[in-house]
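Provided below are the primary sequence and the corresponding predicted coordinates.
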Amino acid sequence: MRKFSRFLAAFFGVLLMLYTVVGQLLALTPVPWMSWILAAGFFQTVFIAIDTLRDTLGIYNLVIALIALALIFRTVRPRRWRPEGLSRRRTIVAGLAGFGAVASVITMIVVSVGVASAGAGFAFFTPPTPGGDLGRGPDQRVVTGTVGATTLHADLYRPDGAGPHPVVVFVHGGAFVAGAPGPNPYNRFLADHGYAVLDVEFRLASATVHNWDTQVGDVGCALTWLTRNAQPNGFDTSRVVMFGESSGGNLAINAAYMSVTKSLTPTCGTAAEIPKVVAVVGGYPAVDLTQAYADSAIGKTVGMQFVGGSPEDFPERYRYVDAANHITAQSPPTLIVQGGADHLVLAKSVKRFAGKLSAAGVPNRYVELPALGHGIGDTSSPGTAGAKTMRDAIVKWLDRYVPRTS
């Protein structure tokens, strides 16, 4: 029985140690150093999964590291507390466990400094608890339009009061092939801060359906619904904000910029019904699919499914979906929050996009959070460092460009 308990302690100790060490190395190692690994789809997928778990757990990674250290030292139990009292194998394992604990502290310090630099305050002990309350669900499920045989829906979150209220149109992520409207750390939060929120649905791409030219039009469909339903719902369509994350960030930014240049063709309603978009928010947005195709295995898969092939095969399609090609001096003020250790949407491309906004004279703010990966930990928890930063940045940005009182 004693041997079995020691075996279990060793097994779980090594497992937790490996997660800790790999997770902290992914957070602290510059992403460009790993470009050759990102070309392998399996490893990129594993990296993103570990990033997501690590960023969601936050301070609890240190707890896991300490548990791993305790389990391993329970197994090692050296006769003498000297290096020669341990075998080389056990010394290495114990050393890695110690490294994981130290690296966890370093990562939390780096993240906390990044959050503080972004103006969101102290964030070392985040999240307070794993997971967290996303708030009450939507107040109403609405039909925004019908496209062919497909009925498009959206979740509506209402603020208190009669309005008229500014409106945030949220576009979910999912690599253009997955995802749906649903609770997140921002919808109810923004409604509680005086903004109506419309979390929209669009038709997804697949291995056989390459809707690179109509997904943004489906978002445009939801925009026309706002105009047609403004009065009974208390919407102020002169104060509309686009907000999207990951692939949804691409669609939100493109819809906003194209609405200004009158090049957005909605798949329902009419172009004349598209309201004025006065601000944009992108969370780790996939703004450069051409570069993403070259950067990683998943980038290639996204290009094949959403666009239908490579940039060499379809240059005109990539010109259409790459957000920088829709920048004009009239583009709405744009806030971008990006993880510095993102192994899917690489920070270098997003930062380059922000530079193009500045060159065009578009008011913008680019916030890069070091040691956080794709999703910055906000995919399911409102209490993480990334969600805390995004919430703070959004409220400040909207207060500046989309005041809650008309």
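Received it, and whenever you're ready, just let me know what you need.

CA atoms for contacts and neighbours, from now on please.
Fine.

In contact with Thr227, which residues are there?
237, 273-275 (C-alpha atoms under 8 Å, 6 or more residues apart in numbering).

you'd agree it is in a strand?
No - note on Thr227: no strand contains this position according to DSSP: H, G, I helix; E, B strand; the rest coil, which reports helix.

how far away is it from Ala371?
Thr227 sits 41 Å away from Ala371 when distances are taken as C-alpha to C-alpha, to the nearest Å.

what's the distance between Phe306 and Ala175?
Shown here: Phe306 relative to Ala175, a distance of 8 Å by C-alpha to C-alpha.

do the same with Phe42
When distances are taken as C-alpha to C-alpha, Phe42 and Ala175 turn out to be 16 Å apart.

ok, the two, which is more surrounded?
With neighbours defined as other C-alpha atoms under 10 Å, Phe42 and Ala175 compare such that Ala175 has more, 21 against 12.

Not counting sequence-adjacent ones, nearest residue to that one?
Once flanking residues are discounted, Ala175 sits nearest to Ser247: 5.2 Å by C-alpha to C-alpha, 6 or more residues apart in numbering.

Contacts only, for that neighbour.
The contact partners of Ser247, taken as C-alpha under 8 Å, 6+ apart, are 172-176, 285-286.

redo that, cut-off 7 Å
Under the criterion of C-alpha atoms under 7 Å, 6 or more residues apart in numbering, the contact partners of Ser247 comprise 173-176, 285-286.

Are any of those residues buried, and if so which?
Burial by neighbour count, judged by 16 or more other C-alpha atoms under 10 Å, picks out 173, 175-176, 285-286 from the contacts of Ser247.

out of the residues you listed, what pair is the most spread apart?
Greatest spacing in the buried ones among the contacts of Ser247, by C-alpha to C-alpha: Phe176 and Pro285 (12.0 Å).

how about the strands in the stretch 251-400 of the chain?
All strands of the stretch 251-400 of the chain, identified by DSSP state E, counting those that start in this stretch, fall at 277-283, 334-339, 364-369.

what about versus this one:
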Amino acid sequence: MTPFLRALLPAALLSASLAAAAPMKLADYLALSGPAPTAKLAYGSAPSQYAELFRPAGAGPFPVVVLVHGGCWTIKFGGIGQMRNLAGALAAQGIAVWNVEYRRVDEDGGGYPGTYQDMHAALDLLERSATANQLDLSRIVAVGHSAGGQLVQWIAGRAKIPASSPLHRAHPLPVREIVSLGGLADLRNERALIQSSCGRDTADLAGLPGPARPNVFADTNAAELVPNGSHTVLITGELDTVSPPRAARDYAARARAAGDTADVIVLPGASHYDEVAASSPSFKLVLPAIRKALGMPH
């Protein structure tokens, strides 16, 4: 166990987190639900271009979690609805949640560059909505699951995207704290894993090379947008076969070698789905990591 994890958890909480529980299956994940959001705000005209705001009770300003669902970049495996389970639990902690929907590769306009442009637009809308909703954008962490882990890790490096790219933004909202839950973030080095876990080819996620864009990873691959001053916590289930602990450790090593900071937490006895369920024993490890990233007592 890493010193980072020991610092997050007192002994009693750590003992509770190790309690035996059956790992969640895909059907358990698809059955997840949570409270209705405070508001639903569109950032574009397509059906999937919106975010849900979960605003805690009381007066702000509130720290903010940008929450990005997974699902192998496809509409087949659920998404924003399942993440309401985690969003509701975080809102109960006094944390505002910006739960992002986006166009996936099997939707019109999804894939490259549309999915990434949706992330830009969702964060732009968050920035415009912050004052009215008492959101403290100086305390912000992006939390993504699986394919959403790839997207939040990409968010951290947006300022390094080349000016020649359609994904370049001159002054993106900085998000330096990242929590990736079973993320599939390294498009270049994990191509085989992404193919075997999700049936996705690089072209689905990064586009095709051409004379104006010979390197399709220069603006899409989080591992090539480091160093960017971020701190990434990669959390993955011990029994996760979609994004196994080995993938988290390999990404963390690349981030550290580039000059950023990264920590790995392996959830005992957990699958790819326990990572996002507030009802799972794994939440006792996930929640302190999020609170720590926000500068809250943990």
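Ah, there it is. This structure is a prediction, so every number in the text was calculated from the model and none was measured.

TM value for the aligned chains?
The TM-score (TM-score structural alignment, normalised by the length of the second structure) is 0.77; 275 aligned residues with a C-alpha RMSD of 3.5 Å.

ok, the contacts of Thr227 of the first structure in the second structure, which still hold?
For those, the contacts that persist in the second structure are 237, 275, with contact defined as both residues aligned by TM-score structural alignment, their matches' C-alpha atoms under 8 Å.

List only buried entries from the contacts of Thr227 of the first structure.
237, 273-275.

Make JSON lines out of the residues you listed and add distance to Ile253 of the first structure.
Putting these into JSON lines (distance: C-alpha to C-alpha, whole Å) gives the following:
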{"residue": "Thr237", "distance to Ile253 of the first structure": "18"}
{"residue": "Glu273", "distance to Ile253 of the first structure": "18"}
{"residue": "Ile274", "distance to Ile253 of the first structure": "15"}
{"residue": "Pro275", "distance to Ile253 of the first structure": "15"}
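
What residues does the residue most central in space within the first structure make contact with?
Note on the first structure: the residue nearest the mean C-alpha position is Gly375, at 3.3 Å, using C-alpha atoms, centre = their mean. Gly375 of the first structure makes contacts with 52, 284, as judged by C-alpha under 7 Å, 6+ apart.

follow-up on the earlier one: show me the two of the buried ones among the contacts of Thr227 of the first structure that sit farthest apart.
Taking every pair in those and measuring C-alpha to C-alpha, the maximum separation is 10.0 Å, between Thr237 and Glu273.

How far does stretch 128-136 of the second structure stretch from one end to the other?
The distance separating the two terminal residues of stretch 128-136 of the second structure, taken as C-alpha to C-alpha, comes to 12 Å.

Which part of the first structure matches it?
Taken onto the first structure by TM-score structural alignment, stretch 128-136 of the second structure occupies residues 228-236 there.

so how far is that stretch off the chain centroid?
Stretch 228-236 of the first structure has its C-alpha centroid displaced from the chain centroid by 29 Å (C-alpha atoms, centre = their mean, to the nearest Å).

Name the residues that touch that stretch?
If you take C-alpha under 7 Å, 6+ apart as the criterion, stretch 228-236 of the first structure is touched by 162-167, 237.

Please tell me which one of those counts the most neighbours.
Greatest neighbour count in the contacts of stretch 228-236 of the first structure, by other C-alpha under 10 Å, goes to Val167: 30 neighbours.

Can you find the partner of that residue in the second structure?
In the superposition onto the second structure, Val167 of the first structure corresponds to Val64 when matched by TM-score structural alignment.

so the host helix or strand of its match versus strand 177-181, what angle?
Secondary structure assignment for Val64 of the second structure, by DSSP states H and E: strand 62-68. For strand 62-68 of the second structure against strand 177-181, the angle by axes from the mean of the first three to the mean of the last three C-alpha atoms, to 10 degrees is 40 degrees.

how much space between Asp118 of the second structure and Ser45 of the second structure?
Spatial separation of Asp118 of the second structure from Ser45 of the second structure under the definition C-alpha to C-alpha is 11 Å.

Comparing the two, which residue is more hemmed in?
With other C-alpha under 10 Å as the criterion, Asp118 of the second structure and Ser45 differ in neighbour count, and Asp118 comes out ahead with 23 against 8.

what does the more buried one align to in the first structure?
Alignment note (TM-score structural alignment): Asp118 of the second structure maps to Asp218 of the first structure.

Likewise for Arg254 of the second structure?
Under the alignment by TM-score structural alignment, Arg254 of the second structure pairs with Lys356 in the first structure.

what's the closest non-adjacent residue to its match?
Leaving aside its sequence neighbours, Lys356 of the first structure sits nearest to Ala324 (C-alpha to C-alpha, 6+ apart; 7.1 Å).

Was I right to think that neighbour contacts Gly355?
No - distance between Ala324 of the first structure and Gly355: 10.0 Å, which falls outside the contact criterion (C-alpha atoms under 7 Å).

out of those two, which sits in the busier spot?
For Ala324 of the first structure against Gly355, the residue with the higher neighbour count under other C-alpha under 10 Å is Ala324, and the figures read 19 against 16.

Distance check, whichever residue in the second structure pairs up with the more buried one against Gly295 of the second structure.
Taking TM-score structural alignment, Ala324 of the first structure has Ala223 as its aligned residue in the second structure. As judged by C-alpha to C-alpha, Ala223 of the second structure and Gly295 of the second structure stand 25 Å apart.

Buried residues, stretch 130-142 of the second structure. List them.
Neighbour-count burial for stretch 130-142 of the second structure, with 16+ other C-alpha under 10 Å as criterion, is recorded at 133, 135-137, 139-142.
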